[in-house]
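Participant: build me a model from this:
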Amino acid sequence: MKKKKIPQRMCVGCQEMKSKKEFIRVVKPQEGDITIDPTGKKPGRGAYICPEIDCFKKAYKSKRLDKALKTAVPHQVYQSLEDRLSD
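Facilitator: So this is what the prediction gives:
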């Protein structure tokens, strides 16, 4: 039997490669607003971040989400991410 391939992604904060399921995905659809994608299946350009506050702080400080999504990320997206991680 073949072993199933596990998709790997890189965190925009700490730059570590991990399994796709370990991350929180932020997605920018072709039309619409940037949102957090809890399922990881919404269409559009995605950026992945570890569910740790340190990774979020690194990504926020250096605007890595903006670079990964190739657009300016609204402050409310950063705020909702921070609220989600501080729980």
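
Participant: alpha carbons only for contacts and neighbour counts from here, please
Facilitator: OK.

Participant: let's verify residue 31: helix, strand, or coil?
Facilitator: coil (DSSP: H, G, I helix; E, B strand; the rest coil).

Participant: let's see this one next, to set against the first:
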Amino acid sequence: MVRQRKVPLRKCVVTQEMKPKQSLIRIVRNKDGEVSVDLTGKMNGRGAYVSRDLQTILKAEKSNVLARHLNTEIDSSVYEELKQLVDSDE
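Facilitator: Below is the predicted model:
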């Protein structure tokens, strides 16, 4: 009998939906306070997940939800990188 592998789920900080980790983008703040987009999902630091969806990213930028989750200022370049990632996916 083949056991189904458990799919790791994470919650999008904007929509509050539980989704498979692969369908989300992780944003991470390291101990130096630098915020970056974590494509590997393995970087050290405090992480927050956002859906791979342009509307969700725009909503995150507008509501400042990432700044609250990571307890730091989020540079606009991080949001630009997220938008480019989503554009390249579609």
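
Participant: TM-score them against each other, please.
Facilitator: TM-score for the superposed chains, counting by TM-score structural alignment, normalised by the length of the first structure: 0.87, backed by 87 aligned residues with a C-alpha RMSD of 1.6 Å.

Participant: what is the burial count for residue 11 of the second structure?
Facilitator: When neighbours are defined as other C-alpha atoms under 10 Å, residue 11 of the second structure has 17 of them.

Participant: would it count as being in a strand?
Facilitator: Yes. Read with three-state DSSP, residue 11 of the second structure is one of the residues of a strand.

Participant: excluding chain neighbours, what is closest to it?
Facilitator: The shortest distance from residue 11 of the second structure to any non-neighbouring residue, by C-alpha to C-alpha, 6 or more residues apart in numbering, is to residue 18 (4.4 Å).

Participant: and that neighbour, how far is that from residue 7 of the second structure?
Facilitator: The gap separating residue 18 of the second structure from residue 7 of the second structure is 11 Å, by C-alpha to C-alpha, to the nearest Å.

Participant: for those two, indicate the residue with more neighbours.
Facilitator: Just comparing residue 18 of the second structure and residue 7: by other C-alpha under 10 Å the higher neighbour count belongs to residue 18, 14 against 10.

Participant: quick one: that one from residue 85 of the second structure, how far?
Facilitator: 21 Å.

Participant: wait, a helix at residue 55 of the second structure?
Facilitator: Yes. Assessed with three-state DSSP, residue 55 of the second structure lies in a helix.

Participant: run a quick neighbour tally on it.
Facilitator: Residue 55 of the second structure - counted by other C-alpha under 10 Å - has 11 other residues nearby.

Participant: what residue of the first structure matches up with it?
Facilitator: Aligning on TM-score structural alignment places residue 55 of the second structure opposite residue 54 in the first structure.

Participant: so who does that match touch?
Facilitator: For residue 54 of the first structure, the contact set (C-alpha atoms under 8 Å, 6 or more residues apart in numbering) comprises residue 13.
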